[in-house]
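Colleague: Provide a 3D model corresponding to the input given below.
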Amino acid sequence: MSQPRPDAPAAQRLPAELLYSDELAHLAAHDQAPKPPGWNLSMPAVLDFIAGATVKGKRIRQKIVCAPSLIERALVTLASSRALLLVGEPGTAKSLLSELLAAAVCGTSTLTIQGSAATTEDQIKYGWNYALLLNDGPSPQALVPSPLYRAMQQGRIARFEEITRCPPEVQDSLLSILSERLLMVPELPAASTVFACPGFNLIATANTRDRGVNEMSAALKRRFAFETVFPIASHDSELALVISEVSRLLAQDRVPVTPNEPLMDVLVTTFRDLRQGVDREGGAGERLSSVLSTAEAVSVAHAVTLRGYYLRGDNGDATGLVEALAGAAVKDNPDDLKKLRRYIEHRAAKRNGEHWAAFHAARQALPQ
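Modeller: Here you go, the predicted structure:
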């Protein structure tokens, strides 16, 4: 069996509680505000952790671009008896926000259920070690707790990603848990009950593009407070976030180049124009059917930079960007490729700067 390289990093992606462990420790050490039962940090400290601040001489970096009021409302919900549902377009950082909230509130963001058409009730509640079950019958030793089960036991935040991807009957297995804050295990000889400890709550996410796939029941909706996460409103904020995230990914990959900032500006501007159907000068344009999210912009920018470094020794060029855009923008609708071509031919040609001229000249790289 092959051995890992000695210089290989421990993990491709660390959870927020490990990635920002020094910030969380600093905030906890200087947190004097009252905390809800079971919480590691107070609400102001959690807000500082996510939105960024300077606390006792230490700079806490901003980790997401959104209105502070959204974070405040989410925190109030988590301290109440209602669960939190973050909804919005794909790629609007709903999952990142839920991860940051869980990491700051309870110290772990990994008690997560991934929703899909294949998700079963066992994955939400509990399953069984079938070898022990067949040998000894139902017993606490044979029970395999779900992330939600462990969150209730430990008084932590559980996360449920893409809840509307699950069948409705699976979703509804949450009803009694969220209402009564308990989970029955009737298979055990003395029917066991798990009572939620202080600090327990649930954060779920759902894409607005998935509405109608598996609509939540009215009963389940009543147990959630809905909060919409919108795309980043400011061009400059989105550009700064893309550059920051690409820089972080390059450092993680040990790639010794910095993002091509003029090229990043072209990418972000193109994404925003085609996402909104309005260019930054206020002129009407065409809107793609594909979702051009900030998360996808980061992925495209990272790929373009890696391509430039590994194949040519630079930090990306316009041809690589055009080819990457074609793959990102054109998924299910062939008309999107025509819209992208028209955008580059007409909009890019009117913009000033060498990077825009290079982008326009590279339009030949688009597939025919």
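Colleague: CA only for contacts and neighbour counts going forward, please
Modeller: Fine.
Colleague: distance of the residue nearest the centre of the chain relative to Ser247?
Modeller: When the chain is reduced to its mean C-alpha position, the nearest residue by Cα atoms, centre = their mean turns out to be Ser95, at 2.7 Å. According to Cα to Cα, to the nearest Å, Ser95 stands 21 Å off from Ser247.
Colleague: residues touching the residue nearest to Arg156 when sequence neighbours are not counted, list them.
Modeller: Closest residue to Arg156 apart from its sequence neighbours, by Cα to Cα, 6 or more residues apart in numbering: Phe200 at 4.6 Å. Counting by Cα atoms under 8 Å, 6 or more residues apart in numbering, Phe200 touches Gly38, Ala151, Met152, Gln154, Gly155, Arg156, Ile157, Ala158.
Colleague: helix, strand, or coil at the first one?
Modeller: In other words, Gly38. coil (DSSP: H, G, I helix; E, B strand; the rest coil).
Colleague: before we move on, back to that, next, the buried residues of the one helix or strand the residue nearest to the centre of the chain maps to.
Modeller: Element membership for Ser95, per DSSP states H and E: helix 94-106. For helix 94-106, a neighbour-count test (16 or more other Cα atoms under 10 Å) marks Lys94, Ser95, Leu97, Ser98, Glu99, Leu100, Leu101, Ala102, Ala103, Ala104, Val105, Cys106 as buried.
Colleague: ok, back up a step: against Ser234, how distant is the residue nearest to Arg156?
Modeller: In terms of Cα to Cα, Phe200 sits 35 Å off from Ser234.
Colleague: do the same with Leu18
Modeller: For Leu18, the distance to Ser234 - Cα to Cα - is 30 Å.
Colleague: these two - which one has more neighbours?
Modeller: Legend: neighbour count by other Cα atoms under 10 Å for Leu18 and Ser234, higher for Leu18 (15 against 11).
Colleague: so which elements touch the helix or strand harbouring that one?
Modeller: Using DSSP H and E, Leu18 sits in helix 16-19. The criterion is 3 or more Cα pairs under 8 Å, 6 or more residues apart in numbering; DSSP states H and E, and the helices and strands that helix 16-19 contacts are helix 94-106.
Colleague: heading C-terminal from the helix it packs on, find the next helix or strand.
Modeller: Going down the chain from helix 94-106, the next helix or strand is strand 112-114, by DSSP H and E.
Colleague: could you also give me the structure for this second sequence? I'd like to compare it with the first:
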Amino acid sequence: MAKQQVIRLSAEQRYSKELEKLIKADSENNKPEGWVLSPKSVRQFILGNDRLGISRKFFGDDPLVDRSIVSLLGKQGLMLVGQPGTAKSMLSELLAAAISGDSNLTIQGTAGTSEDHIRYSWNYALLLAEGPTERALVGSQIYQGMKQGKIVRFEEITRCPPEIQDILVSIMSEKQMMIPEMGANAIISAKPGFNIIGTANLQDRGVHEMSAALKRRFNFETVNPINNKDFEIELIQRQLEQELGELKTQIVIPVDVIELLVTAFQELRQGQTQDGANIKTPDAVMSTAEAVNIAYASALDAYYFSDGTLNAGQIAKQLIGVVLKDNADDIKRIQFYMDNVVRERAKKSDTWHSFYQVSKTFWK
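Modeller: Take a look at the predicted model:
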């Protein structure tokens, strides 16, 4: 039978060979109880090790990775905060894969997240037949993480109502979960290796602010956008090659087109052009992740509808899908950018000229 293809594998599946290399090279003496890898090897898994053939997977603030690993060695959880698209979820997945060998114990925070998602629920057919037994209990991801001694990822925690968030307070303080339906002594105690990595978008601040008690159970780390232009260009090129897979050899990706994309995103993100002129920033997320999405969609446009060479006009077409997500006023801000910044550059550069000519059609 042919191997079934999937759109996306988990981190531990994508990088299984690298994890095997690190496990073989690891020292048992430096490995915390419940961890698959030592802290040094966790760092190498995320930031790379050329000698062992380990690829770099997170680009940006290396000391942030070090602090995150140290946080997870202690009693407190780790809370990754930042603007959307700054790779918070990716970092939490990589940390869970390296520490626990399993990144799938994940809770997606929403307005509908309930106590059952954090603690446990019941198989009601078995509950009626047998009563509150362990077989009838349906443990949450946190329940499973405590029993197995693994990292649990809690995405978008500030989207949960405060009373749901605060269920975590006692769990993270005592590392225990009581099950009163099964008797006074029915307690699940977390095995070594258990901890929680939370993520929260700064744009969601004020949706459901975390209580002071819950904040004390986490160490907070801010994941910032990439501001180095050359570094961001290199990163987008690498990510684009990964996204395209086998198609990367059939599509021409000019560097000047990626440079244009990064320049536009950084200027719109920072509210200032590279010449020092101030512009209004759109409410839309102008992150590196969104830039990769635009480059990928534009490359597919080039392959399926054009001559296989990515051009700036295709970038201009795809930009509208990013900017029109949040605020209709963003159209005016982008129009101002096109008319006052891009138009001047179009007089001196064929790449910017192509970008400007197509943009006139889409940003009327």
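Colleague: give me the TM-score for this pair.
Modeller: Once the chains are laid over each other, their TM-score by TM-score structural alignment, normalised by the length of the second structure reads 0.94; 361 aligned residues with a Cα RMSD of 1.9 Å.
Colleague: what are the ranges of the strands in the stretch 201-350 of the first structure?
Modeller: In the stretch 201-350 of the first structure, the segments counted as strands under DSSP state E, counting those that start in this stretch are 201-207, 224-228.
Colleague: how much does the longest one stray from the second structure?
Modeller: Overlaying the second structure shows strand 201-207 of the first structure at a mean distance of 0.3 Å from the equivalent residues (mean Cα distance after the TM-score superposition for the first structure).
Colleague: hmm, back to that, whichever of the contacts of Phe200 of the first structure end up buried, select them in ChimeraX.
Modeller: This is how ChimeraX selects the buried members of those, with burial counted by 16+ other Cα under 10 Å:
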select :38,151,152,154,155,156,157,158
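Colleague: hmm, which two among the contacts of Phe200 of the first structure are most spread apart?
Modeller: Gly38 and Ala158 (13.6 Å; Cα to Cα).
Colleague: residue contacts, the nearest residue to Val252 of the second structure once chain neighbours are set aside?
Modeller: Spatial nearest neighbour of Val252 of the second structure, excluding adjacent residues (Cα to Cα, 6+ apart): Thr309 at 4.6 Å. By Cα under 8 Å, 6+ apart, the contact set of Thr309 of the second structure is Ile251, Val252, Ile253, Pro254, Ala299, Ala302, Tyr303.
Colleague: can I get these in a markdown table including distance to Leu268 of the second structure and neighbour count?
Modeller: What follows is these, written out as a markdown table (distance: Cα to Cα, whole Å; neighbours: other Cα atoms under 10 Å):
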| residue | distance to Leu268 of the second structure | neighbour count |
| --- | --- | --- |
| Ile251 | 28 | 18 |
| Val252 | 26 | 16 |
| Ile253 | 23 | 20 |
| Pro254 | 22 | 13 |
| Ala299 | 22 | 26 |
| Ala302 | 25 | 19 |
| Tyr303 | 28 | 18 |
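Colleague: which among the residues you listed gets closest to Met172 of the second structure?
Modeller: Ala299 (45.4 Å).
Colleague: residues touching the closest one, list them.
Modeller: Applying Cα under 8 Å, 6+ apart, the residues contacting Ala299 of the second structure are Ile251, Ile253, Gly308, Thr309, Leu310.
Colleague: residue in the second structure paired with Ala25 of the first structure?
Modeller: Aligned by TM-score structural alignment, Ala25 of the first structure pairs with Glu20 of the second structure.
Colleague: and for its match, the neighbour number?
Modeller: For Glu20 of the second structure, the number of neighbouring residues by other Cα under 10 Å comes to 11.
Colleague: please tell me how far it sits from Asn185 of the second structure.
Modeller: 40 Å.
Colleague: what's the answer for Gly74 of the second structure, then?
Modeller: For Gly74 of the second structure, the distance to Asn185 of the second structure equals 27 Å [Cα to Cα].
Colleague: Gly193 of the second structure now?
Modeller: Applying Cα to Cα to Gly193 of the second structure and Asn185 of the second structure gives a distance of 23 Å.
Colleague: before we move on, back to that, in the second structure, which residue range corresponds to the helix holding Ser95 of the first structure?
Modeller: Mapped onto the second structure using TM-score structural alignment, helix 94-106 of the first structure spans residues 88-100.
Colleague: trace Asp350 of the second structure over to the first structure, please.
Modeller: Using TM-score structural alignment, the partner of Asp350 of the second structure in the first structure is Glu354.
Colleague: still on that earlier bit, got the angle between the following helix or strand past the helix holding Leu18 of the first structure and helix 94-106?
Modeller: Using DSSP H and E, the next helix or strand after helix 16-19 of the first structure towards the C-terminus is helix 21-29. Calculated by axes from the mean of the first three to the mean of the last three Cα atoms, to 10 degrees, helix 21-29 of the first structure forms an angle of 40 degrees with helix 94-106.
Colleague: comparing helix 21-29 of the first structure with the second structure, how large is the average distance?
Modeller: For helix 21-29 of the first structure, the mean deviation from the second structure after alignment is 1.1 Å (mean Cα distance after the TM-score superposition for the first structure).
Colleague: give the contact list for Cys192 of the first structure.
Modeller: In this structure residue 192 of the first structure is Ser, not Cys. Contacts for Ser192 of the first structure (Cα under 8 Å, 6+ apart) come out as Met184, Val185, Pro186.
Colleague: which position in the second structure aligns with it?
Modeller: So, by TM-score structural alignment, Ser192 of the first structure is matched to Ala186.
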